[in-house]
Every structure is written in structure tokens, then in C-alpha cells.
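# Requesting a structural model of the entry that follows:
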Amino acid sequence: MTTTTTVSPAISSLNKDKNNLGRYFALLCFIFGGVGLILNVIILTRRSLRSNPCSIYFLASTFANLFIVFVSIPVRFLTAGFNIDPTIMSLANCRLQYYTFWLSRALSSWYITLASIDRYLCSSISIRIRQWSNKEIAYRMIAITTITVSMAYFHVLIYFTIDVTKDRYGNITSLSCNGQKGDYRTFAAFFHLTCYTIIPPLLMFIFGLLALNNIRRHGMLVFPSVQGRTIAKCINRKNRKTDRQLLLMLILQVVCIFLSTTPLSVQQLYSTFTANFAKDAFKMAQDSFFLAVVGNISFIAHCSSFYLFTLAGSIFRRELKKLLLIRRCLKKRHQKQELVTVETTITRPTKF
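Now for the predicted structure:
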């Protein structure tokens, strides 16, 4: 049996490690995730990619991830690093922030799920099925998904509250933004678990396998039909290569999402099933620490897309190189213009 004198330092050590992990991990995600996502927006909106429906889904997911990186992660940094929790400042702030936090993470995963479905449609041998892979359908599906998921999470704006924890003397020991105690808290945990960490990765995995099966069966990617009976071979080859690269980028991101969110799913299931078990202070500190670890790991799925795209997609790397070359050329041109201006000023005769 662990004594109180040994438990207290252990609890303090776990809490300190949890806060340090949250502080530094949030800072890394903010820096590298922010830079990568901004580059994502620039590259995915370039001419060679912006007309592809899969790129449109990637772009929608990038915008959701931008909210996570520039809003959710700074809040996490303040909470872990400086013990400042903006969610407990007011009831409205509590509900609004949790609603947007959960919604943005769920939408990011669902947009990638749509991209997986699009790759399956795009690789089908049936012309009728391939016709569902186009820009117009992509925009409609993004709108429908955004509205549906936003409405599904609307209960957070109603039933979340600031939870007050008191000691046996009636003194307030902690405040936290959470779902109302009882059945709703269990429902909210299972709901977010299902909509964010179970169903989207499962659908990504299923449709990813189906897309790979289509490619294996036909020996090549088949693309959405376009108007006209004939297509130039060079254009067809270019489209095939683009779609193949987008599929590779998608597969790598699906694997990353699955690996980074699965530990969170397991930990949340454990927390839900053991919520009514008697736990001592040290066990509660351990659970809190492990939840913080897997919670931080889950943010990798929202911060790493640029680096995964760069690793897997040669077309993405090519567009990145073009972007860097354009910036370099513009910089040299600007320096040359400044040099010409200085030389003109020096050689100009002085008037007396």
C-alpha cells in the first residue's frame, strides 16, 4: 500500500510532467503546424491542384486545422503552461469554446473522410460512379457536412457547464468546463468519441481499401469523365499522375489520423467505463497524465498534413519548389531594381 508521504511527491511529479508536456507540445504544434498549414493553403490553391475535388477536401480540412492550431492549441498552452483556463471565465465562453473545439476537430476528420470517398469514386470502373467525383459535388458535400456536424454538436451549447469541485469543508478546489453530471456527460463523451475518433478513421480505412482495390483490379486509376469524346493523351497522363499522387497523400494522412487518434479513443473508453470506480488520488493523477499524453498525440493529426503531403506527393513537392523559386526570383528582381536605383542616383550629375 502506498503511503501518503510517497504519493504526494509522485502526484506532484505527474502533474508537473503533464503541464510541461502540454506546454512544449502545444508550442511545437503552433509553430510547425501553423507554418505548414499556411503553406498548404497556398499550394492547394495553385492552378494544378485547385480544380481537383480531392484537393478541395484537403483545403477544407486545412481551414479546420488552422482554427485548431491558432485557437484551440493556444488555449491549451495557456491552461497547461500558466494555469489560465479561458473556458471557465464565463458560462457562455465555456460552451462556445468547447463547441468550436470539438466541432473543428470533427470537421477536419470528416473532410478527410470525404476525400477518401472521392478517391474511391474517382477510381471506379463505372462512368456513372466516377461522375460523382467533381468540384460541384465536393462543394456541396462540404456544405452539407459542415451544417450536419454543426447541428449534431449543438447540444454542447446547451448542456455544458462550469463544474465546481469542493473539498469536504465546502471550499472550492477547482473549476472546469464539462458536460452536466450524470447521463449527459457519458453521452457527450461517447458522442465525441464516435464522431471524431471512431467513425471517420473507420470510413477512411474502408474507402481507402476500396480505392486501392479498384486500382489493383484495373491496373490504373480511372478518372472522372469530362465533356467531349476524346482527351489528349498527354492531359490524360497528367491527370492520372495527379490523382495517383493525391491518393498517396491521402493514404499517408489516413494512417497518421488513425495512429494519432486511436490511443485517445482507447483512453476515453477506459475513462468512461471506470468513471464510477473508486480511485485514490494517485490513480486519478495517472489517468489525468495519460489522458493528457494521448490528447497531445491526437493533435499531430491536425498539424502534420503539410509534412505528410510533402513526403508522399511529388506533385505537392513540385508546387512547393515553384513557390520557393518564385519568391527567390522576386527577391532578386527587387534587389536588382534597388541596385539600379542606387546607381542612377550616384551617376546623376549634380546641378548648381
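# From now on I want contacts and neighbour counts done on CA atoms only, so please keep to that.
Fine.
# Show me the helices in the stretch 251-352 of the chain, by range?
Per DSSP state H, counting those that start in this stretch, the stretch 251-352 of the chain carries helices over the ranges 281-298, 300-303, 305-312, 314-347.
# got a list of what the most centrally placed residue in the chain touches?
By Cα atoms, centre = their mean, the chain has its centre lying nearest to His302, at 2.5 Å. Contacts here follow Cα atoms under 8 Å, 6 or more residues apart in numbering; on that basis His302 touches 33, 65, 68-69, 105, 108.
# at 7 Å what do you get?
Asn65 (Cα atoms under 7 Å, 6 or more residues apart in numbering).
# And Ser304, by the same measure?
Ser304 neighbours (Cα under 7 Å, 6+ apart): Gly33.
# Check Ser124 too.
130, 214, 222.
# Okay, and which of these map to strands?
In strands, judged by DSSP state E, none of the contacts of Ser124 are found.
# Provide the secondary structure category for Thr173.
Recorded secondary structure, Thr173: strand (DSSP: H, G, I helix; E, B strand; the rest coil).
# how deep is it tucked in, by neighbour count?
9 (other Cα atoms under 10 Å).
# can you check the one 4 residues further on too?
Using other Cα under 10 Å, Cys177 is surrounded by 22 other residues.
# quick one: what helix or strand has it in it?
Assessed by DSSP states H and E, Cys177 sits inside strand 172-179.
# in that strand, what's buried?
For strand 172-179, the neighbour count (16 or more other Cα atoms under 10 Å) marks 177-179 as buried.
# One more: stretch 39-50?
Along stretch 39-50, these residues count as buried under the neighbour rule (16+ other Cα under 10 Å): 39-41, 43-44, 48-50.
# Need the max-distance pair from the residues you listed.
Using Cα to Cα, the buried residues of stretch 39-50 span at most 15.2 Å, a distance reached by Leu39 and Ser48.
# returning to that earlier point: looking at the contacts of Ser124, spot the one nearest Lys16.
Asn214 (50.5 Å).
# Isn't the closest one up against Ser123?
Yes: counting by Cα atoms under 7 Å, Asn214 touches Ser123, with 5.9 Å between them.
# one more to put side by side:
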Amino acid sequence: MSTSTDANITAYWNNASSSMNRYFSIFLFLFGTIGNILNILVLFQRELRTNSCSFLFLISSIANLVAILSGLTTRMLSGWALDLTNTIDWLCKLRAFIVFVSRNIALLSIMFAALDRWLSSSINVHRRHMSTLKNAQRAVILLLIFSSIIYSPIFYCYKANLTNAPLKCYGETNICRISNDLIYACCTILFPILLMSLFGIMTITNIRHVQSRANMTNSIERLPISKKKKVDRQLSLMLFIQIILLALFTLPQAIQKLYSTITANQILTPAQSAFNNFLFNLVLLLTYVANGMPFYIYTLSGGTVFRNALIQLFRKLNQIHP
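Next up, the predicted model:
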């Protein structure tokens, strides 16, 4: 009786994982692809792409789009057993490398955007002068090199046609899985989220210092807020909200990765393995929510700066295709 119950539970969780990959992936694919394409088109407009923070948002959106196209496409196909990365080694390695590198660039770009906001809000003139488009472009080049280096072992570790792994395309040995899990959990999620939060708190502190100094002046007249300062404020709000939601949707996977590393040698029943596999797929798909949400955050929290740029984009598109 217990064997039959265990088999039913195993089948239930396996079916739940398959259905989630098949249907939830389609929603996330459409949600994220449309949002990131619109994001890229809006942020590529001259007024925004010349701002160092919005340039980093643009790079993050491009990386998010690459992550969604390379990661979710195969997950949708796996629901119908059509995923070639599960059976062809070089496709497995290439797909995994692109997904991990693009995700790393996406999150670290937001981390550098948080650093840029801290620099631009500082009362120290030298720090404010470091918040430039040129430095943002240098940061992106460093990100690409760093991300490619830390995930290069994927070409050695990842194999297709695996049966004793959460995915058929996965790290072949325990050492590979543990090292990749730790790199991903720490370098792509935990450390960037912690640094984003730190720079966010420091930026708020800077803003309060500036406001307190302004309040101490004896000026009767208040000068109108310049357009650049208005853009900076709204970019900061967009950034803070994105940091909070990034933590909400990515930290569960970091925790799951660390847990799987700690319990790598633990013997599990088929039902426990099926449940762990379901959790693995769930937290993995939640990270794609993080990849797809920036456009919707910027539209709701970006104020008139982002929404006006979006309206201008639609007007230009309408002129091209009347």
C-alpha cells in the first residue's frame, strides 16, 4: 500500500513539474520577451541611453532577453520532449553557458546601476564625476569578461542525456554541480543582491544629506527641479523597486542551490526526489519572472520620464506604419 502511495505521489509531482514547464513557461516567455523588447526600444532612445544609469538598464534588458530566449525556449520544448539540448552535448553546453552568462550580466548591470546612483547622489564632487556613461560602458565590458570566465567550466562540466540529475542537460559530476551551484548562488544572486541593497541604502543616505543641507539654507525662493535631476530621481525609484523584486524572485533559487549542495550525498526516496525536482523547476521559473519584469516596473514606477519615452516610441512606430 505504501509503495503504491509513494508511486502516486511521485507521479503527481512529476506531472506537476511537466505541466509547469509546459504552460507557465509559455506565459513567462511572452511576458518577458514583449516586455524586454519594449524596454530595449524605449531605453535606446537618445535621451535615455546617454544617461549612465539608464544605459545599464538597457544592457540588463538585452541580457534578460537573451536569457529568456535561450532558457525558456528549451524549457517549453522539453514539455513536449522536443528539447535538443537534452540530447546533443554541444547544444547543452552552449545553451547553459549563454543562460548563465546573460543572467550574470543582467543582475550585475543592475548592481552597477545601484553603484552609479550612489555616486551621482554623493555630496563628494569627485564621486559625482565618476557617474559617467564612459565608466558605465567600461563596467559592461568588465562584466562580459568576468561572466565568461567564471562560467567557462560549463563547457567541461555539462553533459546531455543525464538520468540522475534535475535536468537532462546538467553538470555531470557532483564536483561540477557543487561548484556551479555555489558560483551561481554567490556570484549571480547573493553578492549582487547584497551590494545592490548596500548601495541603495547609501544612496538614500546621500539624498537625505542633500535634502538636510538644502533645508538649512535661508533661501526664500525654491528653484525648479532641473530636467536632469528629475530623470535621476525617477531612475532611482525604478532601481529601488527593481532591487526589491529581484531579491524576492531570485533569492529562493540561491537558497535552493545552497540546500542542494549541502544535501548532495543524502539518499532520497523517489517521491522526495520528485518533490525536490518540482521545487527546482519552480524556483528556476521564478527567476525568469525577474528576467521579464523590468519593463512593467519601469512603466509603473518610472514616472513621466519613462512613460513619455514609451509614448514617443509608439508615435514613431505609428508614423512608420500608418
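# Deepest-packed of the helices of the stretch 251-352 of the first structure, please.
Greatest average neighbour count among the helices of the stretch 251-352 of the first structure goes to helix 300-303 (a mean of 23), per mean count of other Cα atoms under 10 Å.
# That one aligns to what range in the second structure?
Using TM-score structural alignment, helix 300-303 of the first structure corresponds to residues 289-292 of the second structure.
# Can you show me the strands along the stretch 151-300 of the second structure?
158-159, 170-171 (DSSP state E, counting those that start in this stretch).
# Export these as TSV, with columns for distance to Tyr12 of the second structure.
Shown next, in TSV, are those (distance: least, Cα to Cα, whole Å):
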stretch	distance to Tyr12 of the second structure
strand 158-159	27
strand 170-171	23
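# For Leu198 of the second structure, find the nearest of those strands.
strand 170-171 (32.9 Å).
# tell me the angle the helix or strand hosting Ala63 of the second structure makes with helix 270-292.
Assigned by DSSP H and E, Ala63 of the second structure belongs to helix 52-78. Interaxial angle of helix 52-78 of the second structure relative to helix 270-292 (axes from the mean of the first three to the mean of the last three Cα atoms, to 10 degrees): 140 degrees.
# For the alignment partner in the second structure of Thr145 of the first structure, which residues are in contact?
In the second structure, Thr145 of the first structure lines up with Leu143, judged by TM-score structural alignment. Neighbouring residues of Leu143 of the second structure by Cα under 7 Å, 6+ apart: Ile105.
# Which strand or helix spans Leu143 of the second structure?
helix 133-150.
# Mean distance between that helix and the first structure after superposition?
Comparing helix 133-150 of the second structure with its match in the first structure after superposition yields a mean distance of 1.0 Å (mean Cα distance after the TM-score superposition for the first structure).
# For that helix, could you pull out the residues that count as buried?
133, 136, 139-140, 143, 147-148, 150.
# Equivalent analysis for stretch 26-39 of the second structure, please.
In stretch 26-39 of the second structure, counting by 16+ other Cα under 10 Å, buried: 26, 28-29, 31-33, 35-39.
# average distance between it and the first structure?
Its aligned residues in the first structure lie a mean 1.1 Å from stretch 26-39 of the second structure after superposition (mean Cα distance after the TM-score superposition for the first structure).
# Map Asn124 of the second structure onto the first structure.
So Asn124 of the second structure corresponds to Ser126, using TM-score structural alignment.
# Could you do Asn86 of the second structure as well?
Per TM-score structural alignment, Asn86 of the second structure is aligned with Ile88.
# Distance-wise, check its match relative to Ser123 of the first structure.
49 Å (Cα to Cα, to the nearest Å).
# Which of those two has more residues huddled nearby?
Ser123 (27 against 19).
# Identify the residue nearest that one in space, chain neighbours excluded?
Val222 (4.9 Å; Cα to Cα, 6 or more residues apart in numbering).
# Who are the contact partners of the one you found?
122-125.
# taking the residues you listed one by one, which sit in helices?
Cys122 (DSSP state H).
# now the match of helix 300-303 of the first structure: how far from the chain's centre is it?
Relative to the centre of its chain, stretch 289-292 of the second structure is centred 6 Å away, using Cα atoms, centre = their mean, to the nearest Å.
# same deal with stretch 56-65 of the first structure?
The mean C-alpha position of stretch 56-65 of the first structure is separated from the chain mean by 8 Å, Cα atoms, centre = their mean.
# Outside of it itself, which residues are in contact with it?
Contacts for stretch 56-65 of the first structure (Cα under 7 Å, 6+ apart): 37, 41, 44, 50, 104, 107-108, 111-112, 114-115, 138, 302.
# Check stretch 38-50 of the second structure too.
54-55, 58, 61-62, 133, 295, 309-310, 313.
# One more pass at 8 Å, please.
Contacts of stretch 38-50 of the second structure (Cα under 8 Å, 6+ apart): 54-55, 57-58, 61-62, 133, 294-295, 306, 309-310, 313.
# likewise stretch 151-169 of the second structure?
Outside stretch 151-169 of the second structure, the residues touching it (Cα under 8 Å, 6+ apart) are 85-89, 92-94, 96-97, 100-101, 170-173, 176, 180, 277, 280.
# filter the residues you listed to the buried ones?
85-87, 89, 92-93, 96-97, 100-101, 170-172, 176, 180, 277, 280.
# among those, which are in helices?
Per DSSP H, these map to helices at 89, 92-93, 96-97, 100-101, 176, 180, 277, 280.
# Report the two of those separated the most.
Val101 and Asn277 (23.3 Å).
# how many neighbours does Pro263 of the first structure have?
Pro263 of the first structure has 19 nearby residues by other Cα under 10 Å.
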